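Colleague: below are the sequence and a predicted model; questions follow.
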Amino acid sequence: MNIEITEVKEGSHAAIPAFTIDAGLTGIYTDIKRTQMMMDQLKHMGYLHGNHEGLATRLTVEETFKYHKELSGDSASVEEMLSLFGLQHVKKTKVKNLSESHRNCLSFLRPYLYAKDFLLIEEPFDRLDEEGRQVMAHLISKMRDEKKTILLLGHNLEELLLMTEDIYRIDQTGFHKMDLNEEPALSTEEEQPVIRIERIQTKHEGKTILFNPPEIDYVESVDGSAQVNVAGKGYNCTLTLQELEKQLRPYGFYRCHRSYIVNLQKVREIITWTKNSYSLKLNDRESSVIPLSRAKLAELKELLGVS
């Protein structure tokens, strides 16, 4: 099922250009204003998911599953569904007494059971803890495998990358597929840097700031430019990700994703979301979670010495 987005104008320019979303799982990386415009336009074409939607707070979690199972005619048992949603340990708890993360997972029951061909989700991992994010990632992947068309709207690129690499950004000229292609691998000769750079130069508020490599938590690509992240702040860098990869490699940095280079000394945990989706949790000020490419998993584990 393809989704047609019609143009929305603001004055003389297009706030939302016309575009066709192909069937499958697609992410739109955009701001809150454009997100609301698209939701208003597309909500009549399929199922629009919102947290806490349709929850009867006086029912227990188990009663909620029983009610919707009977209403939808789904063949899975209540116990199977509770396990799928990661809520079996709170099945006797009333909805009103659930944690916010558990409540948000439970609210996805309705779209999971009732969304037919098209599902629209705003900020799929909003206010979910780590366990809840894993549950949501698995549920969305399962619906994708059932050939449903799913559109994710969000302003957190890392979270969209957990689910798909078919991600578009919007400006007044159109929808633009984000370039997440791997840069060419460095040759063996290039892997031996001639000079070890002792400082990484960045710009912030008109100032030039130099960082020692060990200070850096990770580097990411933001709108085509490299951003160096240190102690919870992002600093623009004029070097490309490939150049930074070459310079930082001798200091224990690793290209864990097309758009990310991580300081291996900062890696605390490897998170498995689905069989094809992984992230790294860092031991930094923000406990940052960044994507890990499936193709990089085995090599990273070898570098870290973990099984």
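Modeller: Structure's in. What do you need? From a predicted model like this one, the values you see are computed outputs, not experimental measurements. Residues are numbered from 1 along each chain as shown.
Colleague: every contact and neighbour count from this point should use C-alpha atoms.
Modeller: OK.
Colleague: now the helices for the protein?
Modeller: Under the criterion DSSP state H, the chain contains helices at 32-42, 61-72, 78-84, 100-107, 109-114, 130-145, 157-161, 241-248, 297-304.
Colleague: okay if I get those helices as a markdown table plus mean neighbour count and distance to residue 235?
Modeller: Formatted as a markdown table, the helices of the chain follow (neighbours: other CA atoms under 10 Å; distance: least, CA to CA, whole Å):
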| stretch | mean neighbour count | distance to residue 235 |
| --- | --- | --- |
| helix 32-42 | 15 | 24 |
| helix 61-72 | 17 | 45 |
| helix 78-84 | 16 | 40 |
| helix 100-107 | 21 | 32 |
| helix 109-114 | 18 | 39 |
| helix 130-145 | 19 | 27 |
| helix 157-161 | 20 | 17 |
| helix 241-248 | 20 | 14 |
| helix 297-304 | 13 | 26 |
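Colleague: in addition, the following structure is provided for comparison:
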Amino acid sequence: MATLSLQQWEKQNEGITLFPAFTMEVTEPSVLAVYTHTHIREVLLQAFLGKSVLSEGATIVNGDPLKKRRSFTRDVGVCRIEDGLYERIRVRDQVRLFQQLYASSWSVNEMLSIVKLQERAHLSVKQLTYSEKQRLKLVRLCAQRAPLCVFEEPDQNVDLETRRIIARLFQRLQEEGSTVLVLTGNMESAVLLAENVYRLESSGLHLVETQTENEEGEEKEEQAAVEEKEPGLPFDKIPSRVNEKLILFHPTEIDFIESVQGEVHLHVQGETFPAVFTLTELEERLQPFGFFRCHRSYIVNLQNVREIMTWTRNSYTLVLNDASQAEIPLSKTKMAALKAMLGIK
């Protein structure tokens, strides 16, 4: 059974906190995902490769602290986007190389079957499609079968079949006793591939709440009971459906909400998610949290507004305080209401 403990991992860079100290404990084989930005992901990858890039922190696998790169190589397998393959050799020979490198107990045919490349085994690697090459890269960690398997963006730009194969592979590794950790900048990938999803940012490590369809029904019943006992109590989670799962966002995570051609989207840290509720329903639910209907097609989180710009006498724009500095239209009819909310005469 693979146990993992990341104790007090922290990264400071020239006086700036990239992420504060956090601890993650995994007591049984699991499939986890950490959703974060590219620069943080690179720090995590380097740390899992055994390089001294963290300001503080220890890594413990199966009760043993990993202190040297050799122990990291033995107990932690890392599959990166930039990892290459031998393009000129046959697919079967590439798999055999992985098998021999790690003295794997899985046969070549078994590993080819796991990634559904049996019928492509006689081809050279360069003849594979992009998605098939990505599947072939994963074979290395199948052969290694380390207690901790770390994958960087494993399903980036791949086809639907490959996504399903990757999900089944991760389940197989878990059943074989490994913990799978996915590092990604795509929330949809994180939710689809992992049982538990975490978000790592400058404010720390946070568990992302998700629900299955059955749990959604139970949640609605519980919420109805709460509202019956305490009328007017605002529900503080905003759901978005991604395939068969719901992602539950806290209002403070949402930058703005947009309606485009009848479809409502939540904008969260540069990503877009389909909303479950209508714009009018969201306006009612989010008003207690400082959200404002600034336009017939937009609701904005006023906590994230940095600037109000005047374009013309009758045209205004709200500039958000985020990396993209998104500009949200503010209709003339809403300007007076906004001034009243802000206490401006």
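Modeller: Structure received. All values reported here derive from a predicted model rather than from experimental measurement.
Colleague: ok, which of the helices of the first structure comes nearest residue 52 of the first structure?
Modeller: Proximity to residue 52 of the first structure (CA to CA) singles out helix 100-107 among the helices of the first structure, at 5.1 Å.
Colleague: tell me the counterpart of residue 334 of the second structure in the first structure.
Modeller: Aligned counterpart of residue 334 of the second structure in the first structure: none (TM-score structural alignment).
Colleague: and for residue 140 of the second structure?
Modeller: Under the alignment (TM-score structural alignment), residue 140 of the second structure maps onto residue 110 of the first structure.
Colleague: next, format the helices of the first structure as TSV and append distance to residue 208 of the first structure.
Modeller: Shown next, in TSV, are the helices of the first structure (distance: least, CA to CA, whole Å):
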stretch	distance to residue 208 of the first structure
helix 32-42	32
helix 61-72	54
helix 78-84	50
helix 100-107	41
helix 109-114	49
helix 130-145	36
helix 157-161	27
helix 241-248	17
helix 297-304	33
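Colleague: of all those, which lies closest to residue 267 of the first structure?
Modeller: Evaluated with CA to CA, the helices of the first structure place helix 297-304 nearest to residue 267 of the first structure, the distance being 9.0 Å.
Colleague: so what secondary structure elements neighbour the helix or strand containing residue 338 of the second structure?
Modeller: Secondary structure from DSSP states H and E places residue 338 of the second structure in helix 332-342. Applying 3 or more CA pairs under 8 Å, 6 or more residues apart in numbering; DSSP states H and E, one finds that helix 332-342 of the second structure contacts strand 291-295.
Colleague: where in the first structure does the strand it packs on fall?
Modeller: Across the first structure, nothing matches strand 291-295 of the second structure (TM-score structural alignment).
Colleague: relative to helix 332-342, how tilted is that strand?
Modeller: Inter-element angle recorded for strand 291-295 of the second structure and helix 332-342: 160 degrees (by axes from the mean of the first three to the mean of the last three CA atoms, to 10 degrees).
Colleague: could you measure from residue 84 of the first structure over to residue 274 of the first structure?
Modeller: For residue 84 of the first structure, the distance to residue 274 of the first structure equals 13 Å [CA to CA, to the nearest Å].
Colleague: please report how far residue 2 of the first structure lies from residue 151 of the first structure.
Modeller: Taken as CA to CA, the span from residue 2 of the first structure to residue 151 of the first structure is 11 Å.
Colleague: mind checking which of these two has more residues around it?
Modeller: A direct count of neighbours by other CA atoms under 10 Å for residue 2 of the first structure and residue 151 places residue 151 higher, at 22 against 12.
Colleague: what residue of the second structure takes the place of the more buried one?
Modeller: Match for residue 151 of the first structure (TM-score structural alignment): residue 181.
Colleague: so what's that match up against?
Modeller: Going by CA atoms under 8 Å, 6 or more residues apart in numbering, residue 181 of the second structure touches 31, 32, 33, 34, 148, 149, 150, 151.
Colleague: repeat that for residue 277 of the second structure.
Modeller: Going by CA under 8 Å, 6+ apart, residue 277 of the second structure touches residue 264.
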